[in-house]
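Undergrad: Next input, structure requested:
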Amino acid sequence: MAGAQTHNDIRDMLLDAAGLSLDRLPMLHVVFDRLAAFCADSLRHLAASQAYYSLSHVESGRIGDILEVYEANAIAGVFHVPTWDTHVIVGFDRDFVFTIIEVLFGSDGSEPPLDEERSFSNIELRVAQALFEEIAKALQMSFALVSDVQFKFERVETRMDFAVIGRRNNLAVAAKFLLQAIGRGGEMFVIIPQSALTPMRQQLARVVSGESSGRDPTWARQIRSEVQRAEVSLRAILEERQIELGEVADFHIGQIIQLQATPLSPVKLECNDQALFWCSLGQSEGNYKLKIEDVVSYEQEYIDDILPR
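TA: Down below sits the predicted model:
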């Protein structure tokens, strides 16, 4: 037993030294896809304009090297994760901050985007902090697939040298997300030390049934709700006939066009030019009404179209 435990300890040390192979952790991409969906859903309740989050890519590297790219060009939020006994970083680059400010304050994108190399204002820092607190909830829900964990927001940093979550030469996983809104965009990044993910590598290596595409029940319900609220046109057709263009040209005001249809003729009900049901026509309280009788058979419709009448 002791020999087996020693063997496992040595294997863990070797894996930690070599770093994680992201190709062997499919669930990590699922988690980050969920994070993008949750962030978009959270922003939808705060902004009038539609904003889209998408996972750009996931990479591994040294913490210092990853942060160096964003020096003097980003706002970083430091989160404590007690369960993992570590910290993680979520950051917004300058374009992200400027875009989100305009979206939240009702801009339609008609004005040219800001392109200034300046310090972030107090309003921009406070908005970023509010977003970090929302992202803490999104991170917890996203990682619920593999770990029961909480992310506690601690502080905001604008200097990457102060965004300390361990030694700068320690390995970390960085996920990059693209924000698109009002014709502009920006980048959000999440940095997680590999030492926090290594104990979960078995959970991250498996694909949970039904989650491989990043689907989430809450997100699916939201999409369904938005689709069901879409406006469509409904049309009832009592009779259709083909006539020559010359007859149409002779139409005049006051002319009476005879129909072969009767009150007992079936009425075709269409939605957005798509035939759905056959109905019977009736009247009640001074209004015409339809009663759905049968589903339109596309096979019969096709036969009626090709056979001579």
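Undergrad: going forward, measure contacts and count neighbours with C-alpha atoms only.
TA: Fine.
Undergrad: show me the contacts for residue 155.
TA: 77-79 (Cα atoms under 8 Å, 6 or more residues apart in numbering).
Undergrad: Could I get those residues in CSV, plus columns for secondary structure, neighbour count and distance to residue 3?
TA: Compiled in CSV, the contacts of residue 155 are given as follows (DSSP: H, G, I helix; E, B strand; the rest coil; neighbours: other Cα atoms under 10 Å; distance: Cα to Cα, whole Å):
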residue, secondary structure, neighbour count, distance to residue 3
77, strand, 25, 43
78, strand, 23, 40
79, strand, 22, 38
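Undergrad: out of those, who's nearest residue 9?
TA: residue 79 (28.7 Å; Cα to Cα).
Undergrad: Next one: residue 95 from residue 223, what distance?
TA: Distance, residue 95 to residue 223, by Cα to Cα, to the nearest Å: 28 Å.
Undergrad: circling back to that earlier point, of the contacts of residue 155, closest to residue 176?
TA: For those, with residue 176 as the reference and Cα to Cα as the criterion, the closest is residue 77, at 14.8 Å.
Undergrad: residue contacts, the closest one?
TA: Contact analysis of residue 77 by Cα under 8 Å, 6+ apart lists 89-91, 129, 132, 153-157, 163.
Undergrad: So which of those are in strands?
TA: 89-91, 153-157 (DSSP state E).
Undergrad: which secondary structure element contains the residue nearest the centre of the chain?
TA: Centrality entry for the chain: nearest residue to the mean C-alpha point is residue 37, 3.8 Å, by Cα atoms, centre = their mean. For residue 37, the enclosing helix or strand under DSSP states H and E is helix 26-44.
Undergrad: Here is a second sequence; please produce its structure as well for comparison:
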Amino acid sequence: MSDTELEQMTDAERAMMEEWGDGTDSGAAKADATPSFDGGFDEEEDGGTRILNQDEIDSLLGFDDEISGGEEMSGVMALINSAMVNYERLPMLDIVFDRLVRLMSTSLRNLTSDNVEVSLDQVSTVRFGDYMNSIPLPAMLSVFKAEEWDNNGLLVTDSALIYSVVDVLLGGRKGTPAIRVEGRPYTTIETKLVERMVGVTLSDLSTAFDPLAPVSFQLDRMETNPRFATITQSGNACVLARLRVDMGDRGGRIEILIPYATLEPIRELLLQMFMGEKFGRDSIWENHLTQELYKTEVQLQAVLAEKTVSLHDLLNWKVGTRVVFNTSVDDDLELRCGHFPMFRGPVGQKQGNIAVRVERYIPPEKDDQ
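TA: You can find the predicted model right below:
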């Protein structure tokens, strides 16, 4: 704008131009606070509220890539999976799997004639569908059935342990890692050798459950495709036990997956804190109390007859008033302990005393509430 045009402007127009200039400056300042393209947000220079950056948002939502699978989830994902994590703790399962580890160490040593070490890595709760999607393939999935509980479980053997067992059973040299041939189906020999190991593992698992409840785990079938090894709904909670099997320089993992529906028949036993728990019961004190109760004196009342009268008639009774009962000599009398009827029988006389012979026991009435 030229100097001549500025001179011709009125005072009102000059004031309007100044306001436009202030608005332009404030708009530029606001533009500086726009989100940047690096995933974060710049803070305002006037000390305004701080805005979360992308890493903090990911951590809040539970999508942080740095969190490993063994650590607990947080944020929104923890809320989503809260029903699974807090489903139910079964303390006795830890003892069962500890016994399984000791039994498997001995059984696999006898099977392979080698120094075998079995360790328990983790016992956790997972959803069946999530676990099936996380199985690293190739693997061998063994579906077994609990005969007494009439339900199924799953035993997964990874490829490293499969080739290690095949190498050991077929006379492979010690100190030489097993040769893996990926990308091909397992042969019949490999399947049969792994089936022997699975049979030994299931037998030890049955023995581990024996102190709680006798159960027999029988191998149903072996699959290599997780789609054909579905034993329950994808959203159902399951107990997952991860076992590590080391045979010198060779080894692998065995994972045992048991749905909660399979463990339901012995749920009360698995809730115990230790083996044989009786929740405070003392057999010595119980026997003593029982013997003392047998010595307790109990008073029995023989009820000759009962009759219901009104309060008006009862107040009119006088000395000598005769009350007639609808009871004959041949009717049975009722023996009561307090207010509870116990026995019934005929009345008679023995050695100058009135006697009642017990002929029938009166069962207690069931409380409908």
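Undergrad: re the thing from before, aligned against structure 2, show me the partner of the residue nearest to the centre of structure 1.
TA: Residue pairing (TM-score structural alignment): residue 37 of structure 1 is matched to residue 102 of structure 2.
Undergrad: number of nearby residues for residue 87 of structure 1?
TA: Neighbour count of residue 87 of structure 1, defined by other Cα atoms under 10 Å: 22.
Undergrad: what do you get for residue 206 of structure 1?
TA: By other Cα under 10 Å, neighbour count at residue 206 of structure 1 equals 15.
Undergrad: My guess is residue 292 of structure 1 contacts residue 276. True?
TA: No: counting by Cα atoms under 8 Å, residue 292 of structure 1 sits too far from residue 276 to count as a contact (9.8 Å).
Undergrad: Looking at residue 95 and residue 223 of structure 1, which one has more neighbours?
TA: Set side by side, residue 95 of structure 1 and residue 223 show more neighbours around residue 95, with 21 against 12, by other Cα under 10 Å.
Undergrad: Can you name the residues that contact the more buried one?
TA: Residue 95 of structure 1 touches 185-187, counting by Cα under 8 Å, 6+ apart.
Undergrad: if you set the cut-off to 10 Å instead, what comes out?
TA: Neighbour list for residue 95 of structure 1: 73-74, 101, 113-116, 179, 184-188 [criterion: Cα atoms under 10 Å, 6 or more residues apart in numbering].
Undergrad: swap in residue 260 of structure 2?
TA: Going by Cα under 10 Å, 6+ apart, the list of residues near residue 260 of structure 2 reads 87-88, 125, 153, 236-239, 267.
Undergrad: which one in structure 2 is aligned with residue 168 of structure 1?
TA: By TM-score structural alignment, residue 168 of structure 1 lines up with residue 234.
Undergrad: before we move on, the earlier item: turn the contacts of residue 155 of structure 1 into CSV, columns for distance to residue 49 of structure 1.
TA: Formatted as CSV, the contacts of residue 155 of structure 1 follow (distance: Cα to Cα, whole Å):
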residue, distance to residue 49 of structure 1
77, 25
78, 28
79, 28
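Undergrad: now, which of these sits nearest residue 246 of structure 1?
TA: Closest to residue 246 of structure 1, out of all of the contacts of residue 155 of structure 1 and judged by Cα to Cα, is residue 77, at 72.3 Å.
Undergrad: which residues in the stretch 101-250 of structure 1 form helices?
TA: Assigned by DSSP state H, counting those that start in this stretch, the stretch 101-250 of structure 1 shows helices spanning 122-143, 194-197, 201-205, 217-228, 245-249.
Undergrad: ok, back up a step: which residues are in contact with both of residue 292 and residue 276 of structure 1?
TA: Contacts common to residue 292 of structure 1 and residue 276, judged by Cα under 10 Å, 6+ apart, are 268-269.
Undergrad: hmm, back to that, overlap between the contacts of residue 155 of structure 1 and structure 2?
TA: Shared contacts between this structure and structure 2 among these (both residues aligned by TM-score structural alignment, their matches' Cα atoms under 8 Å) comprise 77-79.
Undergrad: What is the nearest of the residues you listed to residue 6 of structure 1?
TA: Of all these, residue 79 has the smallest distance to residue 6 of structure 1: 33.4 Å, by Cα to Cα.
Undergrad: Now do the contacts for the closest one.
TA: 86-90, 132-133, 136, 150-156, 165.
Undergrad: Out of those, who's the most crowded?
TA: residue 132 (25 neighbours).
Undergrad: Which residue in structure 2 aligns with it?
TA: Checking TM-score structural alignment: residue 132 of structure 1 goes with residue 198.
Undergrad: How much space separates that match from residue 153 of structure 2?
TA: For residue 198 of structure 2, the distance to residue 153 of structure 2 - Cα to Cα - is 13 Å.
Undergrad: which residues do the two both contact?
TA: Joint contacts of residue 198 of structure 2 and residue 153 (Cα under 10 Å, 6+ apart) are 142, 144, 218-219.
Undergrad: any chance of those in CSV, plus distance to residue 129 of structure 2?
TA: Formatted as CSV, those follow (distance: Cα to Cα, whole Å):
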residue, distance to residue 129 of structure 2
142, 17
144, 18
218, 23
219, 22
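Undergrad: so which two of those are the farthest from each other?
TA: Top of the distance list for these (Cα to Cα): 142 and 218, 10.2 Å.
Undergrad: Quick check: neighbours shared by these two?
TA: Common neighbours of residue 142 of structure 2 and residue 218 (Cα under 10 Å, 6+ apart) are 153, 198-199.
Undergrad: and for stretch 47-54 of structure 1, what span of structure 2 is it aligned with?
TA: Stretch 47-54 of structure 1 maps onto residues 112-119 of structure 2, going by TM-score structural alignment.
Undergrad: Need the contact partners of the matching stretch.
TA: 97-98, 100-110, 165-171, 174, 197, 242-248, 250-254.
Undergrad: Which among the contacts of residue 260 of structure 2 count as buried?
TA: 125, 153, 237-239 (16 or more other Cα atoms under 10 Å).
Undergrad: Relative to residue 290 of structure 2, which of these is nearest.
TA: residue 239 (42.1 Å).
Undergrad: helix/strand/coil for the closest residue to the closest one other than its chain neighbours?
TA: Spatially, and ignoring its direct neighbours in sequence, residue 239 of structure 2 is nearest to residue 125 (4.8 Å; Cα to Cα, 6 or more residues apart in numbering). At residue 125 of structure 2 the chain is in strand, as set by DSSP: H, G, I helix; E, B strand; the rest coil.
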